[in-house]
Structures are given as C-alpha cells and as structure tokens.
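Peer 1: Compute the structure for the input listed below.
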Amino acid sequence: MATDRQFQKNSMYLETPEDGAVKNFDDDGRIKRTGTWVTASAHIITAVIGSGVLSLAWAIAQMGWVAGPAVLFAFSFITYFTSTLLADSYRSPDPVHGKRNYTYSDVVKSTLGGKRFQLCGLAQYINLVGVTIGYTITASISMVAVKRSNCFHKHGHAIMSFAYSSIGLGLSIAKLTGGGHHVRTSLTGVQVGVDVSGSEKVWRTFQAIGDIAFAYAYSNVLIEIQDTLKSSPPENKVMKRASLIGIMTTTIFYVLCGCLGYAAFGNDAPGNFLTGFGFYEPFWLIDFANVCIAVHLVGAYQVFCQPIFGFVEKWSRERWSESQFVNGEYGFNIPFCGTYNINFFRVVWRTAYVIVTAVIAMIFPFFNDFLGLIGSLSFWPLTVYFPIEMYIKQSKMQKFTFTWTWMKILSWACLIVSIISAAGSIQGLAQALKKYQPFKAQQ
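Peer 2: Predicted structure coming up:
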C-alpha cells in the first residue's frame, strides 16, 4: 500500500477531496498533452513561414510563370506526403499503440538505428547551424534597412538606388495597382542574352530550387509538434490533418508572395523580397516591417540554437566529467533578482558560437545563395529519405513491390534535385564572393 501511495504521489495522480485520484499525466509519466489539430496547424504554419518566403519572388523570376509555381506545388506535395509518413513513425513499432518518440532523432534511432541515426544527427545539426547563420544575415539586412529608410527620410532621396524593405505582399499589390511602372516577365523567367548568360540561367535555376526547398523545411520539428497532441484521437491521424491544413495555407501564401512579387519586380526581382521596393513612403511602415523581421529572427535564432547548445554541453559533461570548468555551477547574487547560477563553460562556448556564426554571416552576406545551400543540404535527408525509409521499415514492406519501387524512385529523384540545387548555390556563393569587394568603393 505504501508503495502504491508513493507511486500515485510522484507519478500520475493528484489527490482531490471530491473524487480521490485524478489522472494528470500520460501513460509514460509525462505531463498530459492538450494539443489539437488547431494548435498543430498553427505550429506548422509558423514553423514553415519564415525567412524562406523572402526569396520566393527571386526564385519565381529565375524559372518563370510556368515552372516557378509548378516547382512550388511539387515541393508542397512532396512535403505533405513525407510528413504523413513521418507522422506514422511517431509511435513505434505500431503507429497508434506503439512507444512514443519525442524527437526526430528518437524516431530514427528507434526505427532505423545504427549509422543512419548518426547520419540523421549530422544532417540535423548542419541544418541548425546553417539556419542560425541565415537568420543572422536576414536580421542584419532588416536592421540596416531601418537605418537607411530613416536616413533617407531625414536627408532626402539619394542619387544611388537603395533597396528598401516593406511589408511585401501589400506593397506588391500597391505597386501593381499604382500604374506607371512596367516590368518584364515571361513564361520562362529571366531571359538568356538579355538578363543572364546561358550558364547563369542554369545555375540560378538550380539555386532557386534550393530556395524553395528551404522555404518548405519543417520536417525536423514535425515530431516535436506531434508530441504536443492529445493521445485520443490517435496522434498520427490528427497530425496528418494538421499537416494538410498547414501546408495548404503556407502554399497559398507562398504562391501569392512569389507570384505577386515577380509581377511587381519582373525579371529584376531582388534576392530578398522585402528589400526591393523603390518608394520611401510611408517610411514608418517600412521600418515596422523590418523591425518585425528582426525581432522574429532574434527569437527564432535562440530556438534553433538550443539543440546545438544542449548537444555540445551534454557531450562535454560526459567527456570531461571531472572538470570543474565544464560542470561547475557558481551562484551570483543579483540585486532585486535573487541568485543566478553561472557555468563558465556554457558562457564561453555559447558566446564563441554566436561570434563564429556572426563572422561566417559577415563573410557570406548573400541571402538567397545561402538559403539555397541550406535548403539543398537538409531537404533530401530530413524531408524525404528518413521518412520514406522509416515507413518502409515500420510497415515491413517487401522489396520490389510497386509501392516500394516508386517510393525509392521518389527518394532518388529528390536526392538528384538536392545535389543540383546545392551545386547551384555553391556556384552562386563563389560568384558572389568574386564580385563582393567591400573596400573597393572607399579606394
């Protein structure tokens, strides 16, 4: 009896005078989840729509009115399809009654294990590091735009044409309906011999595919979102519904931003959607848009950094378990705030990480080139390969059946797309570095 009472006290029950014991935790001892398809859809929309949307007008401009929207819809379909496979892998070995897996890495480890679990970790951390660098670039661009808009509002319009950020979708419509300004668009995008050379057209198209892949990247947080859902109805069914709603909403928004941005700017669409508007009023609206971007990305930077910080600090504690520098906690009394515990290794390591990512962002301040590279590196392994392989393993699918064959074809096709888009982004970075001479203007 004493053991039972202790279990109730510490694990799953709260005592109430009315009905005795009330279950307050899930069957695995964790706090009871309360998420629904509504909250999951909101999480998906906010996770997907990020800085990737800023490059879509440029991406559409590289491919034109036919291929651009077609690629957007293709990525939305692939992302939705693989997200349904990933949703079925949340519990293993059975998608409804199996053991819960709390993170993407847990799912891969439970289902595939071994070297593929290590490959998953490598892909995830490369993606996280890349995202933090990309967010540093984007936030800094927005802050510079705020300074420029205020400067030009105070001192007048300059001889050189500076890019001003704005609230993109609304200002695109305003620009389209304003009249008096015509831009060149075409079914195939930028024109060879007019806008770019033949080789540049090919490389830019590859890079644009990577930008779109980055815009749809959310698979690495899908399991964490699904882990917030109630256990009834089954989490995989609710997550599939939420994924459909979230991706449909995102795709509509992306098509509007990409297509209206291309219509507003034509073949000269800028790499960053919010820095291409050439009018200066109302300047406060332009500032507000950029401040929103900066605030959002500063917060998002913290979120994406936490898994990296946690991994390095856990590994360091295990590697140097006797080190006081790594493991020691020191209390400091802060007036009016109480005692604050500081770990010196955490302070040094996290500060160094922020400095390194900032330096890399300064070396490669090329927005759409960098986003394309991140999207290329993370799309195939995290969005396509692992969900397909885990579904095949969990469903015990026989080799060379029809479903097995076309799933493998889809996986290999997406690998090829990722490789060529990565090549395009690397070539774009190389070309941008050659042209980027920050001190030339001062000489």
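Peer 1: use CA for all of it now, contacts and neighbours both
Peer 2: OK.
Peer 1: Longest helix in this protein, by number of residues?
Peer 2: The residue-count maximum for a helix in the chain (DSSP state H) belongs to helix 114-155.
Peer 1: Mind giving me the packing neighbours of that one?
Peer 2: helix 104-111, helix 283-319, helix 344-363, helix 367-378 (3 or more CA pairs under 8 Å, 6 or more residues apart in numbering; DSSP states H and E).
Peer 1: can you give me the helices for the stretch 151-300 of the chain?
Peer 2: Taking DSSP state H, counting those that start in this stretch as the test, the helices found in the stretch 151-300 of the chain are 168-178, 198-215, 222-226, 235-265, 283-319.
Peer 1: Would you tell me which of those helices gets closest to residue 389?
Peer 2: Set against residue 389 and scored by CA to CA, the helices of the stretch 151-300 of the chain come closest in helix 222-226, at 15.9 Å.
Peer 1: what distance separates that closest one from the centre of its chain?
Peer 2: 14 Å (CA atoms, centre = their mean, to the nearest Å).
Peer 1: list the buried ones in that helix?
Peer 2: Buried residues in helix 222-226, counted by 16 or more other CA atoms under 10 Å: 222, 223, 225, 226.
Peer 1: What is the nearest of the residues you listed to residue 288?
Peer 2: Nearest to residue 288 among these is residue 225, at 29.8 Å by CA to CA.
Peer 1: number of nearby residues for residue 88?
Peer 2: The number of residues packed near residue 88 is 24, by other CA atoms under 10 Å.
Peer 1: Please tell me I have it right and it contacts residue 234.
Peer 2: No. Using CA atoms under 8 Å, residue 88 is not in contact with residue 234; the gap is 10.0 Å.
Peer 1: Residue 135: which of the helices and strands packed on helix 114-155 is closest?
Peer 2: Smallest distance to residue 135 across these (CA to CA): 5.9 Å, for helix 283-319.
Peer 1: and for comparison, fold this next one:
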Amino acid sequence: MGWIAGPIALVAFSLVTLFTSYLLADCYRAADGTRNYIYKDAGKNYLGGIKYKFCAIFQYSYLFGVTIGYTITTAISLVAMKKAICFHKHGHDHDYALSNNPFIILFGLIEIVLSQVPNFHKLAFLSYIAAIMSFGYASIGKPVDKDYSGEEKMWSCFAAIGNIAFAYAFAVVLIEIQDTIRSGPPESKVMKRASTAGILISAIFYLLCGMLGYAAFGNDALGNFLTGYGFYEPYWLVFMAN
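Peer 2: Take a look at the predicted model:
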C-alpha cells in the first residue's frame, strides 16, 4: 500500500476501532441503569423496533466469518509446524503434501468442546497466553523477497486492508466482554481504559511491523511469512512461531 496509504490505513482503522469501543462501552448500561448483557440487548434498548435484529444478524454473521478465518489460519499453522520438521529432516526441496482439512476439523472440534466450559470468561490465563503469543509470532517473523505483477499488487492491497480489519475483529464482542467486569468503578471507564491500552499497543506493533518490513523489502514480502516459508531455519523457531 506504500508509505502513505499503508500507515494511514493502520492509523485510521485503529482510531475507528477506538471510537467504536468507546461508543459500545457507553452502551453497556441503559439510561435507567440496567445492564445490556449482550450486543443485541444494547441494540434493542437504543434502537428499538426491528433495527436491533439487524444488529444481531450483523454481529453473528461477523463472528461466523471471523471464526472461519481463525479456524483456517490455525489449520494452516498446524500444517506449517509439521512441514517445518519435515523440511528440516529431508531438505527444503522435499515435496511434502499435507491437507489442511483434518486440522480444520480437529480445531473446530476443540472449539466446540471449549465453548461448553461453564464460566469460560473466567479462564483469565488464556488471555495472557494469547497476548504472549501475539507478541511472539509478530517478533519472530520477517519478510522476504517475492515479485508481484500489477494485478497481484492490486489484490495485495485489498488483502492488506482486509488483514488490518481482521486484526481489530474484537470490537464486535466488546459488550459481552464488558459484562464480565466486576462491579466497582463504572464499567464504561474500565472498558475505555482497557480498549485504549489494547488498541494503542496493537497499533504501535502493527505500524512497526508494517513500516520496518516495508522499509527493508518494499512490496517483496509474503502475505504470511510464517506459513509461506519465507524462511526455513532455524526450524524450531518457525515451529514455535506457528
């Protein structure tokens, strides 16, 4: 996307997400002080009529799409882990075909099982693990050479915008997250502070990754350098990153 459009897109998406997060934080409690436990409740209280049903359809459709994205991405990373070991043993030219489908099914089954855990939101250690993982793979990856035609560059720009939007996918479940905050200080203030910190750190990280990578390699970078095998060794690092 270049030096101008790229950083602008990153900053714009983070600001829009921050603004949205603030609005949703204020929507958690209705004017009479009652809680809106889920996104649809807030839509019903503030919009009324049939509009809240459209909000619910949008949210569930979005969650459905995001879940598909994470499931496929996870499967691709699991395959990359197996391939990393195979390439280390048999060489980088070894043709190691492996389907993503079994891993998609496996991860989907794990998601179904985990979704049945009572009080899943109280498993705070999962959030810490997720944060460590995010910093980990973003620190390990590095871009590599790749040539693009004009048409490929255009689609890569669209893909880049989609990736940026996907990176801020959490906003659609903020009210559900806010409902897990214990009473005490106003929940909206706590949520706004958390959203500000999270989005600020994410935006800085995305800017550093994007700008440093672009400064080093320009357009010659793989879309996913951990699963596209931009680098093979040390294989244990590729394995750990995935």
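Peer 1: before we move on, the earlier item: where does the longest helix of the first structure end up in the second structure?
Peer 2: Mapped onto the second structure using TM-score structural alignment, helix 114-155 of the first structure spans residues 49-90.
Peer 1: now stretch 76-91 of the first structure
Peer 2: Counting by TM-score structural alignment, stretch 76-91 of the first structure falls onto residues 14-29 of the second structure.
Peer 1: Mind listing what's buried along the matching stretch?
Peer 2: Buried, per 16+ other CA under 10 Å, within stretch 14-29 of the second structure: 14, 15, 17, 18, 21, 22, 24, 25, 26, 27, 28, 29.
Peer 1: From residue 172 of the second structure, how far out is residue 57 of the second structure?
Peer 2: Distance of residue 57 of the second structure to residue 172 of the second structure, given as CA to CA, to the nearest Å: 12 Å.
Peer 1: Quick check on the two: which one has the bigger neighbour count.
Peer 2: Set side by side, residue 57 of the second structure and residue 172 show more neighbours around residue 172, with 19 against 12, by other CA under 10 Å.
Peer 1: Mind telling me what that one corresponds to in the first structure?
Peer 2: Per TM-score structural alignment, residue 172 of the second structure is aligned with residue 220.
Peer 1: again, but for residue 206 of the second structure
Peer 2: Aligned by TM-score structural alignment, residue 206 of the second structure pairs with residue 254 of the first structure.
Peer 1: Just give the number of residues close to its match.
Peer 2: Counted with other CA under 10 Å, the neighbours of residue 254 of the first structure add up to 24.
Peer 1: again, but for residue 73 of the second structure
Peer 2: Other residues within reach of residue 73 of the second structure, judged by other CA under 10 Å, total 17.
Peer 1: now do residue 3 of the second structure
Peer 2: Counted with other CA under 10 Å, residues neighbouring residue 3 of the second structure total 12.
Peer 1: swap in the one 3 residues further on?
Peer 2: Residue 6 of the second structure is surrounded by 19 other residues when neighbours are defined as other CA under 10 Å.
Peer 1: Quick check: it is in a helix.
Peer 2: Yes. Residue 6 of the second structure: assigned to a helix according to DSSP: H, G, I helix; E, B strand; the rest coil.
Peer 1: roughly how far apart are the nearest residue to residue 22 of the second structure once chain neighbours are set aside and residue 81 of the second structure?
Peer 2: Spatial nearest neighbour of residue 22 of the second structure, chain neighbours left out: residue 192 (5.9 Å); criterion: CA to CA, 6 or more residues apart in numbering. As for residue 192 of the second structure, its distance to residue 81 of the second structure is 37 Å (criterion: CA to CA).
Peer 1: Then residue 234 of the second structure?
Peer 2: 12 Å.
Peer 1: between those two, who's got more neighbours?
Peer 2: Higher neighbour count among residue 234 of the second structure and residue 81: residue 81, with 21 against 10, using other CA under 10 Å.
Peer 1: wait, what's in contact with the spatially most central residue of the second structure?
Peer 2: In the second structure, the residue lying closest to the centroid (CA atoms, centre = their mean) is residue 167, at 3.8 Å. Under the criterion of CA atoms under 8 Å, 6 or more residues apart in numbering, residue 167 of the second structure has no neighbours.
Peer 1: measure the residue sitting furthest away from the middle of the second structure to residue 44 of the second structure for me?
Peer 2: The centre of the second structure is farthest from one residue, residue 32, which by CA atoms, centre = their mean lies 34.7 Å away. Counting by CA to CA, the gap from residue 32 of the second structure to residue 44 of the second structure is 14 Å.
Peer 1: got it, and residue 67 of the second structure?
Peer 2: Residue 67 of the second structure is 25 Å from residue 44 of the second structure, where distance means CA to CA.
Peer 1: Pretty sure residue 108 of the second structure sits in a strand.
Peer 2: No. Residue 108 of the second structure is assigned helix when assessed by three-state DSSP, not a strand.
Peer 1: Report how many residues lie close to it.
Peer 2: Neighbour count of residue 108 of the second structure, defined by other CA under 10 Å: 18.
Peer 1: And it, what's its match in the first structure?
Peer 2: So residue 108 of the second structure corresponds to nothing, using TM-score structural alignment.
Peer 1: any idea how far residue 113 of the first structure lies from residue 307 of the first structure?
Peer 2: From residue 113 of the first structure over to residue 307 of the first structure the distance is 20 Å, taken as CA to CA.
Peer 1: same question, residue 354 of the first structure
Peer 2: Distance, residue 354 of the first structure to residue 307 of the first structure, by CA to CA: 14 Å.
Peer 1: How about residue 260 of the first structure?
Peer 2: 36 Å.
Peer 1: Check residue 327 of the first structure too.
Peer 2: Residue 327 of the first structure is 18 Å from residue 307 of the first structure, where distance means CA to CA.
Peer 1: So between these two, which is more surrounded?
Peer 2: The neighbour comparison of residue 327 of the first structure against residue 307 (other CA under 10 Å) goes to residue 327, with 19 against 14.
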